[in-house]
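>>> The sequence and its predicted three-dimensional model are supplied below.
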Amino acid sequence: MSRIVVRYMHGRGLIFDAEDYLKLRYEHRIVGNLIGIPVSHPRNVNQQGMPAALTSCELKFLLDRQIIQLVDTNGALQRVPSDEEVHTYFLMVERQKSELHMPVIEKRLEAFRKHLPKIIEGKRKKLLKAGVKEEDIHLDAEQLVGEERARIMQDKFDAMVQIPLKYPLSIGELKESSLELSAEESVKYRVFQSLWHRGGFITTGDAFGCDFLLYPGDPMYFHASHMVHVMQGGMCQKLDAKYLIRVCRLSVVVNKLCILAYIDERTNEVHFETLEWQGNVDNKGDNF
């Protein structure tokens, strides 16, 4: 099975091919983060499009399972293109312009054919007025359409030149890049790995003040059900009341369950503790 190519640029793994991204999302439950502008809605700030950026945990997970190939293309993309590559790109742009030009031509010809009887009658009257005899007038509809097509082909139209998201030319031999995780990222990766094997979808939780968000299904169709906070200190990490109140109340406000994840140093296993805020009406006056 061929591995999906992920380009490592500026410290992030980026996917520019939509089919590769959908394969990761639907077959491997890896969501990533769309950071581009959607082609269909370029001015919509509420939607994102390709490319997709993968977190360090997602990259490490996919590399360990040999699903992706992490490559560094910075050097190849920054070099000066050869004359052959420039010519290939020029032909591609001209082909795109021609493809955009043809629908406009067909639309103009359709309008011309719609009024063709009136056009023929107008030309006949003009020739009669110029002194041409009725029997000498021969107007062919197809010939007029052909002349109109030739005239329209010479006209210049405004066209939007597409900038390809996926690099259209050959990059050459790909240089594989390695991924090194920090100590903090390694702990988060262990938690991510354990959560993935339990099912569901996982995304980064930066927007909700946590490390991960858990979804029962694709985030396109489901809201997150759990907020996961990774305890870097493991079982030895002390948790004060203010911290527990903060994470619990935050989960209540956004209608999610709060989970504390940590690694047990004795067994080297990942454990999860679920916290649920329970309001106590009788102790409203308690101070923490």
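Arrived safely, thanks for sending.
>>> Every contact and neighbour count from this point should use C-alpha atoms.
Will do.
>>> Count the residues that sit near L165.
Each residue near L165 was counted by other C-alpha atoms under 10 Å, and the total is 14.
>>> wait, G205 sits on L213?
Yes: taking contact to mean C-alpha atoms under 8 Å, the distance of 5.2 Å between G205 and L213 places them in contact.
>>> Overlap in contacts, these two.
Common neighbours of G205 and L213, counting by C-alpha atoms under 8 Å, 6 or more residues apart in numbering, are M227, V228.
>>> Counting neighbours around each, name which of these two comes out higher.
In terms of neighbours (other C-alpha under 10 Å), L213 is the more surrounded of G205 and L213; the figures are 25 against 16.
>>> how about the helices in the stretch 101-250 of the chain?
Assigned by DSSP state H, counting those that start in this stretch, the helices in the stretch 101-250 of the chain fall at 116-129, 141-154, 183-197, 241-253.
>>> What lies in contact with the second one?
This means helix 141-154. By C-alpha under 8 Å, 6+ apart, the list of residues contacting helix 141-154 from outside reads I105, L109, F112, R113, L116, I120.
>>> quick revisit: winner for burial among the helices of the stretch 101-250 of the chain?
helix 183-197 (a mean of 17; mean count of other C-alpha atoms under 10 Å).
>>> That one packs against which elements?
Counting contacts by 3 or more C-alpha pairs under 8 Å, 6 or more residues apart in numbering; DSSP states H and E, helix 183-197 packs against helix 56-64, strand 201-204, strand 226-230, strand 257-264, strand 269-275.
>>> what about 10 Å?
Taking 3 or more C-alpha pairs under 10 Å, 6 or more residues apart in numbering; DSSP states H and E as the contact definition, the neighbouring helices and strands of helix 183-197 are helix 56-64, strand 201-204, strand 212-215, strand 226-230, strand 257-264, strand 269-275.
>>> put this beside the first:
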Amino acid sequence: MILIHVAEGQALVWSAEEARELRERHGLCGTPVGSLARQPRQNGRLGLPLRLLPEEATLLAERGLALLVKARGRGGAGPGPSEEEQGNGQLLERLHADQRALALEEKRALLEGLSEHIKQGRQMKRGRRRQPGAGSEAVDVSLGPSRELEDLDRNFSFTLENTLTQIHTSCPHARQLDVVNWRVPSTDWHYPGDPAHALRYCVFKDLHDKGYQLTSGGKFGGDYLIYPGDPMRFHAHFIAICVPYEEGLPLHDTVTAGRLGSNVKKTVLLCSVTKDKTVIYTSLRWRGIQ
């Protein structure tokens, strides 16, 4: 059973094995939204957790392939920090102390190296001034970073915010989970009863049953991008736009959708659902003025 963690309408899969099962066995891709531990400052390649579309999570729950869960609150633990939070705070303090000692050692070695270099430079400068014709200005070779070394321990600054911490790829503690009823709207899962979600879900389920794979189509102005197979191997062939049945679509929106599909070389599908749950598709193709 796949566990889908939900919070404020977001459906997340944290297990790499479950994410692989979703893609290979069920044809559901999701979107990686997590930072990579070794490359945290880039967004070209992302990792776990895998964020699912609400329609993907609903489809899995409806077919009994997944459970929607959320982490259980602290209950009667009181307003103070929990044991897990206290342990994390103590670990952070130990990491900060160790990393501060290493940074202080590195800073001391750097200043010692600079001190020797500056001392040699001043000695050479004093030797040149002693040559015939040179001035008699005195040079104090004792000046330099040596004074900073004496006060380094007291003045060295290494704040807690600069501490490097490890990002866990799984929860290091055993946690209690509560099952979320995906059929009833709640603060964590507010989609049931939403007409817009019901329309998109019917379209998503019908296309998925036909063998297509779908991702979010927001970047192309639609609801879904429709692929004939795995999006890693194919380009999207269609842009799906969900339109309520028997509701008019303004002409300028129709023209915009047709031109958009032509520009990105994809066919636009206007998708509607009848009262008997039949999905109707209307394709748009922009031909321009002849």
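Done, it's in. This is a predicted model, so every value here is computed, not measured.
>>> picking that back up, with respect to L54 of the first structure, which of the contacts of helix 141-154 of the first structure is nearest?
Ranking the contacts of helix 141-154 of the first structure by separation from L54 of the first structure, with C-alpha to C-alpha as the measure, puts I105 on top at 43.2 Å.
>>> Near the closest one, how many other residues are there?
Using other C-alpha under 10 Å, I105 of the first structure has 17 other residues around it.
>>> I'd like to know which of the contacts of helix 141-154 of the first structure is nearest to R246 of the first structure.
Nearest to R246 of the first structure among these: I105, at 63.7 Å, using C-alpha to C-alpha.
>>> Could you say which helix or strand holds the counterpart of L3 of the second structure in the first structure?
Alignment note: L3 of the second structure maps to V5 in the first structure; criterion TM-score structural alignment. V5 of the first structure belongs to strand 4-9 when assigned by DSSP states H and E.
>>> tell me the SS of the residue nearest the centre of the first structure?
Taking C-alpha atoms, centre = their mean, the centroid of the first structure lies closest to M50, which sits 2.5 Å from it. The three-state assignment at M50 of the first structure reads strand, by DSSP: H, G, I helix; E, B strand; the rest coil.
>>> That one is in contact with I15, isn't it?
Yes: counting by C-alpha atoms under 10 Å, M50 of the first structure touches I15, with 7.7 Å between them.
>>> Common neighbours of those two, please.
Counting by C-alpha atoms under 10 Å, 6 or more residues apart in numbering, the shared contacts of M50 of the first structure and I15 are Y21, L34, L165, K166.
>>> For whatever residue of the second structure lines up with the first one, list the residues it contacts.
Matched by TM-score structural alignment, Y21 of the first structure corresponds to A19 in the second structure. A19 of the second structure makes contact with I2, L12, V13, L28, C29, G30, P32, L48, P49, L50, R51, L52 under the criterion C-alpha under 10 Å, 6+ apart.
>>> and the match of L3 of the second structure, how many residues sit next to it?
V5 of the first structure: 19 surrounding residues under other C-alpha under 10 Å.
>>> How about S272 of the second structure?
Applying other C-alpha under 10 Å, we find 22 other residues in the vicinity of S272 of the second structure.
>>> In the first structure, what residue corresponds to it?
In the first structure, the residue matched to S272 of the second structure (TM-score structural alignment) is Y262.
>>> Give me the distance between its match and L100 of the first structure.
For Y262 of the first structure, the distance to L100 of the first structure under the criterion C-alpha to C-alpha, to the nearest Å works out to 56 Å.
>>> same question, K60 of the first structure
If you measure K60 of the first structure against L100 of the first structure using C-alpha to C-alpha, the figure is 42 Å.
>>> More neighbours: which of these two?
Neighbour count, other C-alpha under 10 Å: between K60 of the first structure and L100, K60 has more, with 21 against 16.
>>> What is the aligned counterpart of the more buried one in the second structure?
Aligned by TM-score structural alignment, K60 of the first structure pairs with T58 of the second structure.
>>> ok, its match touching V180?
No: checked against C-alpha under 10 Å, the pair T58 of the second structure and V180 is beyond contact range at 11.6 Å.
>>> what sits in contact with each of the two?
In terms of C-alpha under 10 Å, 6+ apart, T58 of the second structure and V180 are both contacted by the residues L67, L68.
>>> Where do the strands of the stretch 1-150 of the second structure begin and end?
2-7, 10-13, 31-34, 47-52, 66-71 (DSSP state E, counting those that start in this stretch).
>>> Columns distance to R128 of the second structure on top of these, output as JSON lines?
As requested, those are arranged in JSON lines below (distance: least, C-alpha to C-alpha, whole Å):
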{"stretch": "strand 2-7", "distance to R128 of the second structure": "73"}
{"stretch": "strand 10-13", "distance to R128 of the second structure": "71"}
{"stretch": "strand 31-34", "distance to R128 of the second structure": "61"}
{"stretch": "strand 47-52", "distance to R128 of the second structure": "62"}
{"stretch": "strand 66-71", "distance to R128 of the second structure": "74"}
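>>> The longest helix along the second structure packs against which elements?
The single longest helix within the second structure, with elements called by DSSP state H, is helix 83-129. The contact analysis (3+ C-alpha pairs under 10 Å, 6+ apart) places helix 83-129 of the second structure against helix 146-150, helix 152-155.
>>> now those in JSON lines, with mean neighbour count?
Shown next, in JSON lines, are these (neighbours: other C-alpha atoms under 10 Å):
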{"stretch": "helix 146-150", "mean neighbour count": "14"}
{"stretch": "helix 152-155", "mean neighbour count": "12"}
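>>> Select, out of those, the one closest to L111 of the second structure.
The closest of those to L111 of the second structure is helix 146-150. By C-alpha to C-alpha, the value is 7.0 Å.
>>> which residues touch the closest one?
The contact list for helix 146-150 of the second structure (C-alpha under 10 Å, 6+ apart) reads K107, R108, A109, L111, E112, L114, S115, E116, I118, K119, L152, N155.
>>> what do you get if the cut-off is 7 Å, keeping everything else the same?
Applying C-alpha atoms under 7 Å, 6 or more residues apart in numbering, the external contacts of helix 146-150 of the second structure come out as R108, L111, S115.
>>> between those residues, which is closest to K125 of the second structure?
Within the contacts of helix 146-150 of the second structure, proximity to K125 of the second structure (C-alpha to C-alpha) peaks at S115, which comes in at 15.3 Å.
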